[in-house]
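[1] pasted the sequence and its predicted model underneath.
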Amino acid sequence: MDLKLKGLKAILAGASKGIGRYTAEALAAEGVDIAFCARDQGSIDATSAALSAHGGKVLGASVDLSDPAAYRAWVDEAAAALGGCDIFISFASAGGPPASEDSWKNAFEIDLMGTWRGINAAVPYLEKSEAASIIVVGTNVSIEPAFGPQPYAAMKAAITHHAGALAQRLAPQGIRVNTVSPGPIFIDEGSWDKIKQGRPEMYDATVAKVPAGRLGKPEEVAAAIVFLCSPVVGFISGTNLVIDGAMTKRIQF
């Protein structure tokens, strides 16, 4: 299937590792020009080299997403360098540490405000696109708690709700907004890899809860994100796509 993505412009925040990196590679393979940011210059350089191999334009930058002025400036610079923006996705997350005042503040600043800031900065450019798409990255534990009270899940629930409301607000402007909510995804050197090594009982217990009998793969999530970005599915907006091997028991009415 031709997803009609070739030549589109994507701005990805926090996309040098994990699902963000896999999504960037999948979009680049479809012929999308990409601007992305992260914090670590080494990972930025490595990701830039990998994406450039697909032949499109690639711009990597080090940006602190908790700095509102710097974040907005980067989105402006990225859109100018790419010649517009058709796709905006923020992968930045403070992760899921135990609840504390600091972890709540950090999750609010990165997961919630980081997502809001990026979308707010990108909308003026998306309004000019004929294939505008925003993807919000949530989590399955924001709709069905699995690991107890935690700021990560609460902030992801907030941005999932915001994305649904935003989809209705922006639809008349030709901008689609969808959420992708992964379950536990195994990434080499990622959080579940570390849990498997350090807390094998928790890892095994989590796998046992997944009817599919395994954790997800980052490329599976990336493929779903790329599909939702495609103008081929231009009537899909306001949805929350849960990708968790049937782990979530809630019926998706």
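    On my side now, so go ahead. Numbering: from 1, shown residues only.

[2] rest of the way, CA atoms for contacts and neighbours
    Noted.

[3] check which helix or strand covers the residue lying farthest from the centre of the chain.
    Distance from the C-alpha centroid of the chain, by Cα atoms, centre = their mean, peaks at residue 201 (28.5 Å). Using DSSP states H and E, residue 201 sits in helix 200-209.

[4] and that helix, what does it pack against?
    Using 3 or more Cα pairs under 8 Å, 6 or more residues apart in numbering; DSSP states H and E, the elements in contact with helix 200-209 are helix 191-198.

[5] here's the one I want to compare it with:
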Amino acid sequence: MNLNLNGKRAIVTGGSRGIGKAVIDNFVAENMQVATCARGLASLEKSLTEWNKAGTCVTGQSVDVTDEQAYANWFEQSVQQLGGLDILVSNVTTRIESKGIERWKDTFEVDLLQHIRATELALPYLKKGNQPAIVYVASIASVMTANMPSEVEYGTMKAALVSYATQLANQLGQFNIRVNLVSPGPIHHEQGFWEMVKQKQPDLYQRACAVSVFNRMGTPTEVANAITFLSSPAASNITAVNLRVDGGAIKTVNY
């Protein structure tokens, strides 16, 4: 299938590793122009070196997405370098260390507000883009009532993100901007959360694997493949969809 992504311009937040990096790997393979950001400079530089050695057009900068001005500056500079914007993949998340009410505030900043901030920055350009699309990375935690204690706030914010995105899809249809979400289940990647769990709590890791009908974790590439399709003109009549990439972990009938 030809996804018709050749030459398209995309911003992928949180692209240094995991799902974000896998998305950029796919976009690079489709001959797209990409800009990304990440908080960790070392992993970002490693990924940029890999992409640039392959002769691809990927730029990146270390940015804290909760720093509103720094984030806005990077975003505007990136769009100017790209010469416009066709696709936004809003992917950033992080593990919050704070406790109590501060944890709720920090999770709100990272797992909801920064997605909205990216959207507001992107919309003026997407309205002039070529077959524009937005894809948010949510989580099956948004619909689970038995999340781990460390994911209560995370799941709540991801639920709010799903609501926000589906309402946005209805609003932006008049501009031919498609808005979708991908909700991964547990994903194992190098230096990721579940790799740490596997090393320190193997029993918990196995229980998490068992929620999938395949009895395994998903991979970043499996999620990225869904994001790449939803970003592409091949999905031109798909909007307001929350696509679960979870190996059948959520046991519900979806009409």
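    Yep, it's here. Quick caveat: nothing in here was measured; it's all calculated off a predicted structure.

[6] what TM-score do the two superposed chains give?
    TM-score for the superposed chains, counting by TM-score structural alignment, normalised by the length of structure 1: 0.95, backed by 253 aligned residues with a Cα RMSD of 1.5 Å.

[7] so the helix holding residue 201 of structure 1 corresponds to what in structure 2?
    Using TM-score structural alignment, helix 200-209 of structure 1 corresponds to residues 202-211 of structure 2.

[8] the helix or strand that contains residue 119 of structure 1 vs structure 2, average distance?
    Using DSSP H and E, residue 119 of structure 1 maps to helix 113-126. Comparing helix 113-126 of structure 1 with its match in structure 2 after superposition yields a mean distance of 0.5 Å (mean Cα distance after the TM-score superposition for structure 1).

[9] and for that helix, what's in contact with it?
    Here helix 113-126 of structure 1 makes contact (Cα atoms under 8 Å, 6 or more residues apart in numbering) with 13, 65-66, 68, 71-72, 75-76, 79, 84-88, 90, 92, 132-134, 136, 159, 175.

[10] show me what the next helix or strand after it is packed up against.
    Counting by DSSP H and E, the next helix or strand C-terminal to helix 113-126 of structure 1 is strand 132-137. Judged by 3+ Cα pairs under 8 Å, 6+ apart, strand 132-137 of structure 1 is in contact with strand 87-90, helix 113-126, helix 151-170, strand 175-182, helix 218-229.

[11] show me what residue 129 of structure 1 lines up with in structure 2.
    Checking TM-score structural alignment: residue 129 of structure 1 goes with residue 129.

[12] and the gap between its match and residue 59 of structure 2?
    According to Cα to Cα, to the nearest Å, residue 129 of structure 2 stands 19 Å off from residue 59 of structure 2.

[13] residue 135 of structure 2 now?
    Residue 135 of structure 2 sits 20 Å away from residue 59 of structure 2, going by Cα to Cα.

[14] please apply the same query to residue 133 of structure 2.
    20 Å.

[15] between these two, tell me which one has more neighbours.
    residue 133 (27 against 18; other Cα atoms under 10 Å).

[16] OK, contacts around that one?
    86-88, 126, 177-179, 230-232.

[17] separation between it and residue 2 of structure 2?
    In terms of Cα to Cα, residue 133 of structure 2 sits 17 Å off from residue 2 of structure 2.

[18] next structured bit after the helix or strand encompassing residue 34 of structure 2?
    Element membership for residue 34 of structure 2, per DSSP H and E: strand 33-38. Using DSSP H and E, the next helix or strand after strand 33-38 of structure 2 towards the C-terminus is helix 41-53.

[19] go through that following helix and flag the buried ones.
    Neighbour-count burial for helix 41-53 of structure 2, counted by 16 or more other Cα atoms under 10 Å, picks out 44-45, 47-48, 51.

[20] how much does that helix stray from structure 1?
    Once superposed with structure 1, the aligned residues differ from helix 41-53 of structure 2 by a mean of 1.9 Å; criterion: mean Cα distance after the TM-score superposition for structure 1.

[21] mind listing what residue 30 of structure 1 touches?
    3, 5-6.

[22] let's see it at 7 Å
    5-6 (Cα atoms under 7 Å, 6 or more residues apart in numbering).

[23] go on, residue 63 of structure 1?
    By Cα under 7 Å, 6+ apart, the residues touching residue 63 of structure 1 are 37-39, 70-71.

[24] same deal with residue 40 of structure 2?
    By Cα under 7 Å, 6+ apart, the neighbours of residue 40 of structure 2 are residue 62.

[25] ok, the one 3 residues further on next?
    Taking Cα under 7 Å, 6+ apart, we find residue 43 of structure 2 in contact with 16-17.

[26] do you know how far the nearest residue to residue 44 of structure 2 once chain neighbours are set aside is from residue 162 of structure 2?
    Excluding the flanking residues, the one nearest residue 44 of structure 2 by Cα to Cα, 6 or more residues apart in numbering is residue 16, at 4.5 Å. Computed with Cα to Cα, the distance linking residue 16 of structure 2 and residue 162 of structure 2 is 24 Å.

[27] how about residue 61 of structure 2?
    27 Å.

[28] what about these two, which has more around it?
    residue 162 (25 against 19).

[29] alignment lookup: the more buried one to structure 1.
    Matched to structure 1 by TM-score structural alignment, residue 162 of structure 2 sits across from residue 160.

[30] just checking, that match touches residue 138?
    Yes: if you go by Cα atoms under 7 Å, residue 160 of structure 1 and residue 138 touch, sitting 6.2 Å apart.
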